[in-house]
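**Q** can you look at this prediction? I've put the sequence above it.
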Amino acid sequence: MDNTFWAFISLVIFLAIVWYLKVPSKMSKSLDDRAARIRNEIEEARELKEEAKQQLAEYQRRRREAEQEAKDIVAAAKREAEQMLQEARRKNDEYVERRTAMAETKIGQAEQDAVAEVRASAVNLAVAASARIIAERNSGGASGQFIDQSISEVRRRLN
């Protein structure tokens, strides 16, 4: 009985214990479980990949919609700004027209006032000249009073 014999006996006992404890079936079951777990993980990875593709497509669609909406907002803002500019121009033109009309009215009124003032001055000068001429011709008593009343009545009516 040498060492080789005892090594052989130990090997046989080890193999019997391994067979008795059903290690090969446990190992195959463990490997099968691991293979199933790996298959499940691969399937989950595929599902996650598909979900990620769907989310990517959804985000790209939303991005395109957002870009279109932004373009629409910019276009609307430009239209609104143009309308505001046109409205401001229209109001400015109306303001200028009103101010011009008002200035023309004031000028017309000033012309009328000037004409009335010149007329009044001319009447006063004519009445004064007439009074002086009549007074020089008729420097008598009672007729002078009548003439003064007539001159004041003429002055009143002309002004």
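**A** That came through, no problem.
**Q** going by C-alpha atoms from here, please, whenever you check contacts or count neighbours.
**A** Noted.
**Q** show me where this structure has helices.
**A** 3-20, 23-137, 142-158 (DSSP state H).
**Q** report the contact partners of the spatially most central residue of the chain.
**A** The chain has Ala77 as the residue nearest its centroid, 5.8 Å off, counting by C-alpha atoms, centre = their mean. With contact set as C-alpha atoms under 8 Å, 6 or more residues apart in numbering, Ala77 has no partners.
**Q** below is structure B, check it against A:
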Amino acid sequence: MEFGSTFWVAIAFVIFIIAVFKPLKKAATDALDEKIAEVRNEIEEAQRLREEAQSTLASYQLKQRDAAQEVESMMEQAKAEAEANRMNAEASLNAMLKRQEQSATEKIQQAEAAAVQEIRDRAVTVALAATEKLLEEKLADDPGANLIDEAITSLPNHLH
């Protein structure tokens, strides 16, 4: 059995392929394993970053909700304070108006009393003057006129 050169080339080629394939297979497997590990690490890092981002988002949403509640609370408190201030101002204004009204009423009453007193005084003065004139006319010739004059003169002292 004699083998030809083609056979020996084929055998040499198979041996060459086997000899080259083993180290290439190991290098290719190692390279693929390394690439798989890199991809796995990137996926794990991406998942970790995603979880961290979700955690941060939840934290910020909670902070935003708390801030919104605080703003709402502050608004309600400000409205309550404004209403209380309005009510206090209204009460103060009403009290001031009542005092002014009472003061004006007192001034009017004092003016009325002064006017009434002045009218009374003038009425008395006019009545005395009229009485004096009548008595003088009727008693001008009477000897007791001096007595009457003295009584008339002292009459205002008794009426006031």
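**A** Thanks, I have it. From a predicted model like this one, the values you see are computed outputs, not experimental measurements.
**Q** overlay them and tell me the TM-score.
**A** After superposition, the two chains reach a TM-score (TM-score structural alignment, normalised by the length of structure 1) of 0.70; 152 aligned residues with a C-alpha RMSD of 3.8 Å.
**Q** and the residue nearest to the centre of structure 1, how far from Leu85 of structure 1?
**A** 12 Å (C-alpha to C-alpha, to the nearest Å).
**Q** now do Asp148 of structure 1
**A** If you go by C-alpha to C-alpha, the gap between Asp148 of structure 1 and Leu85 of structure 1 works out to 69 Å.
**Q** cool, Ile9 of structure 1 as well?
**A** For Ile9 of structure 1, the distance to Leu85 of structure 1 equals 106 Å [C-alpha to C-alpha].
**Q** can you check Lys91 of structure 1 too?
**A** Counting by C-alpha to C-alpha, the gap from Lys91 of structure 1 to Leu85 of structure 1 is 10 Å.
**Q** before we move on, what about Ala76 of structure 1?
**A** 14 Å.
**Q** same check, this time on Asp32 of structure 1
**A** From Asp32 of structure 1 to Leu85 of structure 1 the distance is 78 Å (C-alpha to C-alpha).
**Q** then Val127 of structure 1?
**A** The spacing between Val127 of structure 1 and Leu85 of structure 1, counted by C-alpha to C-alpha, is 62 Å.
**Q** relative to Ala91 of structure 2, how far out is Ser59 of structure 2?
**A** 47 Å.
**Q** then Arg65 of structure 2?
**A** With C-alpha to C-alpha as the criterion, Arg65 of structure 2 and Ala91 of structure 2 are 39 Å apart.
**Q** same check, this time on Glu101 of structure 2
**A** Distance from Glu101 of structure 2 to Ala91 of structure 2, counting by C-alpha to C-alpha: 15 Å.
**Q** could you do Gln102 of structure 2 as well?
**A** 16 Å.
**Q** could you do Ala46 of structure 2 as well?
**A** 66 Å.
**Q** ok, back up a step: so between Val127 and Leu85 of structure 1, which is more surrounded?
**A** Neighbours per residue, other C-alpha atoms under 10 Å: of Val127 of structure 1 and Leu85, the larger number sits with Val127, 17 against 12.
**Q** that one matches what in structure 2?
**A** Under the alignment (TM-score structural alignment), Val127 of structure 1 pairs with Leu128 in structure 2.
**Q** contact partners for that match?
**A** Going by C-alpha under 8 Å, 6+ apart, the list of residues near Leu128 of structure 2 reads Ile152, Leu155, Pro156.
**Q** out of those, which comes closest to Glu137 of structure 2?
**A** Nearest to Glu137 of structure 2 among these, counting by C-alpha to C-alpha, is Ile152 at 13.6 Å.
**Q** that closest one reaches Lys133, doesn't it?
**A** No: using C-alpha atoms under 8 Å, Ile152 of structure 2 makes no contact with Lys133, being 10.3 Å away.
**Q** looking at those two, which is more packed in?
**A** Ile152 (16 against 12).
**Q** gap between that one and Leu135 of structure 2?
**A** Distance of Ile152 of structure 2 to Leu135 of structure 2, computed by C-alpha to C-alpha: 9 Å.
**Q** same check, this time on Met96 of structure 2
**A** 57 Å.
**Q** look at the two and report which has more neighbours.
**A** Between Met96 of structure 2 and Leu135, Leu135 has the larger neighbour count (other C-alpha under 10 Å), namely 15 against 12.
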